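Participant: Pasting the sequence and the predicted coordinates here, then a few questions.
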Amino acid sequence: MVEISEEFRITTKAVICLDGKVVLLRKSTGKWDLPGGRLGDGEEIEFGLTREAEEELGLEIVVGPLIQCSLRRVADSKSNVIVVAYLCTLSGAFSDIVLSTEHTDVRLFSRHEIDNLDMRESYRKSVHMVFSKPLNGLDAQHTPSDTASARTVRSFFQKLKSRWVSSWRRST
């Protein structure tokens, strides 16, 4: 179980599928990453994801259905990161991507190829979730129910708050 602290960061990630493959970015550390990043203060989740993906890819994205919310602890820290992953589509072609200086490479990988890549396990899980079944009966060509996505995220945060309050009460 992840220890809950008072410090949380929210990161949004885009799982972008093209022709049965997923778009991944390589960081300077060599790890593979999904497009996306940290939310700014007071920034809406979908807006932050769109902004981050556009900065990293040079293209706009269309945010689709929510895939998953997960929580991970930052190594050597008392802070936690809440990762919110969505199925998204590119507004242009893969060949139109203009990579930011934040990453060194962009490639398409099949669901089986990602198993051998150096990447966060929660990102790998999000990709496998997309390939293994349609999300809420939708695929990358359809628009999600915004209310369903909002309910799922809200439910996740309510559970997280409840865990944090319980943890805090036990420590006082």
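Facilitator: Happy to help now that I have it.
Participant: use CA for all of it now, contacts and neighbours both
Facilitator: OK.
Participant: all helices for this protein, in order.
Facilitator: For the chain, the helices defined by DSSP state H occupy 45-57, 121-132, 146-171.
Participant: adding another structure so you can compare the two:
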Amino acid sequence: MYWEQVKSTREALEDLPISAKVVLMSADGKALLMRKSSGIFDLPGGKVESGEDLFGALKREVKEESGIKVKKVEFISSWVKHHPTLGDRLMLVFHGQLKKDAADIIVQLSDEHKWGEFKGPKGTFKLKDIPPGYANALHICFARYGMQ
């Protein structure tokens, strides 16, 4: 019974579109937070196109949306995001470590976003509209720095 559930779950996930996001952390422990042009909270990253390499897509999306080049990422969390009109999507969130302090990083936003800023945990969690999956990933990343 258990293995049948695992198999059916795997098959269902294989058919879902994938969005890959990253919590970009500066050397001084701040995360890049963004807002879409519509005002919705966001992290850098986006849709993985059919046939596209997951990590290549993530690096491409981050560069397009923030102007930041990320080299190495590590998996943090995942969930299935349900949307009434767009349908379900598998969300994958990674941690990306940058070598510079937040004040030394230039963020170049694409037209898709209207705001992007590095914030520590206090500034981050003052924002009350962070979706739970993103909030969980941010908590994990801040905990790695001993910051909560």
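Facilitator: Sure thing, it's come through. No experiment lies behind these values; they were computed from the predicted model shown.
Participant: What TM-score do the two superposed chains give?
Facilitator: TM-score for the superposed pair, counting by TM-score structural alignment, normalised by the length of structure 2: 0.76. Supporting figures: 130 aligned residues with a CA RMSD of 2.3 Å.
Participant: picking up where we left off before, who wins for proximity to residue 87 of structure 1 among the helices of structure 1?
Facilitator: helix 121-132 (7.5 Å; CA to CA).
Participant: tell me, the closest one lands on which residues of structure 2?
Facilitator: Correspondence between helix 121-132 of structure 1 and structure 2 is established over residues 132-143, with TM-score structural alignment as the criterion.
Participant: With structure 1 overlaid, how far apart is that stretch on average?
Facilitator: Taking mean CA distance after the TM-score superposition for structure 1, the mean distance separating stretch 132-143 of structure 2 from the aligned residues in structure 1 is 1.0 Å.
Participant: Ok, which of the helices of structure 1 comes nearest residue 4 of structure 1?
Facilitator: Taking CA to CA as the criterion, helix 146-171 is the member of the helices of structure 1 that comes nearest to residue 4 of structure 1, at 5.7 Å.
Participant: And the longest strand anywhere in structure 1, what's buried?
Facilitator: Among the elements of type strand in structure 1, defined by DSSP state E, the one spanning the most residues is strand 61-73. Of the residues in strand 61-73 of structure 1, 61-69, 71-73 count as buried by neighbour count, 16 or more other CA atoms under 10 Å.
Participant: And stretch 24-36 of structure 1, by the same measure?
Facilitator: Going by 16+ other CA under 10 Å, stretch 24-36 of structure 1 has these buried residues: 24-27, 32-36.
Participant: which residue numbers in structure 2 go with that stretch?
Facilitator: In the comparison with structure 2, stretch 24-36 of structure 1 aligns to the range 33-45 (TM-score structural alignment).
Participant: Could you work out the end-to-end span of that stretch for me?
Facilitator: When the termini of stretch 33-45 of structure 2 are compared using CA to CA, to the nearest Å, they are 11 Å apart.
Participant: before we move on, back to that, for residue 6 of structure 1, which of the helices of structure 1 is the nearest?
Facilitator: helix 146-171 (7.9 Å).
Participant: Which other helices and strands does that closest one contact?
Facilitator: Packing contacts for helix 146-171 of structure 1, counted by 3 or more CA pairs under 8 Å, 6 or more residues apart in numbering; DSSP states H and E, involve strand 61-73.
Participant: how about the strand it packs on, aligned to which bit of structure 2?
Facilitator: Alignment note (TM-score structural alignment): strand 61-73 of structure 1 is matched to residues 70-82 of structure 2.
Participant: what's next to the matching stretch, contact-wise?
Facilitator: The contact list for stretch 70-82 of structure 2, computed with CA atoms under 8 Å, 6 or more residues apart in numbering, reads 22, 59, 62-63, 88-98, 133, 137, 140.
Participant: swap the cut-off to 7 Å and go again
Facilitator: Residues outside stretch 70-82 of structure 2 that contact it (CA atoms under 7 Å, 6 or more residues apart in numbering): 59, 88-96, 137.
Participant: Can I get the buried ones among those residues as something I can paste into ChimeraX?
Facilitator: For selection in ChimeraX, the members of the contacts of stretch 70-82 of structure 2 meeting the burial criterion (16+ other CA under 10 Å) are listed in this command:
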select :59,89,90,91,92,93,94,95,96,137
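Participant: Thanks again, I'm all set now.
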